[in-house]
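Trainee: I'd like to go over a predicted model; first the sequence, then the structure.
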Amino acid sequence: MMDATLETLVEKVRACQKACNMCFDACLKEDHMMAECIRSDRECADMCGIVLDFSQRESKLFPDLVAVCARACGMCADECEKHDHDHCQECAKACRACEEACNAYVAAHN
């Protein structure tokens, strides 16, 4: 059974992964160049997927992966916040929430 911080983390990571994938797909349809946004969406979504996979294991690497996920979320949020598209703004919010949950998890498990 998961502890409360892990449950919150998994919930925020899953929401962030979904938002990043939606933003990635929407950015591909935009008329102007969104290459950096697309890149950060993919990296963040992939990192969220790794964290979700490892959340079900008792791996000693998990806290390190969560810390990297926090960094990926922060970078993605920084990029998405530069764009006025609704999908970018929603992605940025999900990334900030995930970044906060990751940092809280790391702080609680060090």
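Mentor: Here it is on my side, so go on.
Trainee: Every contact and neighbour count from this point should use C-alpha atoms.
Mentor: OK.
Trainee: what residues are up against the closest residue to residue 101 other than its chain neighbours?
Mentor: Nearest residue to residue 101, sequence neighbours excluded (CA to CA, 6 or more residues apart in numbering): residue 9, at 5.3 Å. Residues near residue 9 by CA atoms under 8 Å, 6 or more residues apart in numbering: 98, 101-102, 105.
Trainee: same check, this time on residue 66
Mentor: 51, 102-103, 105-106.
Trainee: In helices only, show me those.
Mentor: Counting by DSSP state H, these place 51, 102-103, 105-106 in helices.
Trainee: hold the first one in mind and look at this next one:
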Amino acid sequence: MTVAEMQHCISECLACMEACNICYRACLQEEDALAMKKCIQLDRDCADICALAVQYMSSQSPFAVQICQLCADICEACAGECAKHSHDHCQRCAQVCRKCAEACRKMAA
């Protein structure tokens, strides 16, 4: 993995963390926030693992590959859940999560 490839993955993780945090906050404001429970939980999980992946890649941890693989899995789960909802913030989050998952899978390969 080149430095440029790692920087790309870090950038995708940061963008994903931001999109998940925006989605999380917006879901809490929805009329039926209880119906958004799974989306909210996955947004939190995804934002947290993205932050951890950035830390591990930035410090060149020998465990960065495993964290990136887990990050990709959680991003895919979050994307799948967000895609079920018609809200703009959910659709945007799903799109960003898919891009992050792809970058993390490349990092983990």
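Mentor: Perfect, I can see it now. No experiment lies behind these values; they were computed from the predicted model shown.
Trainee: Quick TM-score on the pair, please.
Mentor: In this superposition the chains share a TM-score of 0.94, using TM-score structural alignment, normalised by the length of structure 2; 106 aligned residues with a CA RMSD of 0.9 Å.
Trainee: tell me which residues of the helix or strand containing the residue nearest to residue 101 of structure 1 are tucked away?
Mentor: Assigned by DSSP states H and E, residue 9 of structure 1 belongs to helix 4-28. Across helix 4-28 of structure 1, burial judged by 16 or more other CA atoms under 10 Å covers 5-6, 8-10, 12-24, 26-27.
Trainee: go on, stretch 83-103 of structure 1?
Mentor: Buried, per 16+ other CA under 10 Å, within stretch 83-103 of structure 1: 87-103.
Trainee: got it, and stretch 53-60 of structure 1?
Mentor: Neighbour-count burial for stretch 53-60 of structure 1 [16+ other CA under 10 Å]: 54-55.
Trainee: That one maps to which residues in structure 2?
Mentor: Mapped onto structure 2 using TM-score structural alignment, stretch 53-60 of structure 1 covers residues 55-62.
Trainee: and residue 59 of structure 1, helix, strand or coil?
Mentor: coil (DSSP: H, G, I helix; E, B strand; the rest coil).
Trainee: Spit out the contact partners of it.
Mentor: Residue 59 of structure 1 touches nothing, counting by CA under 8 Å, 6+ apart.
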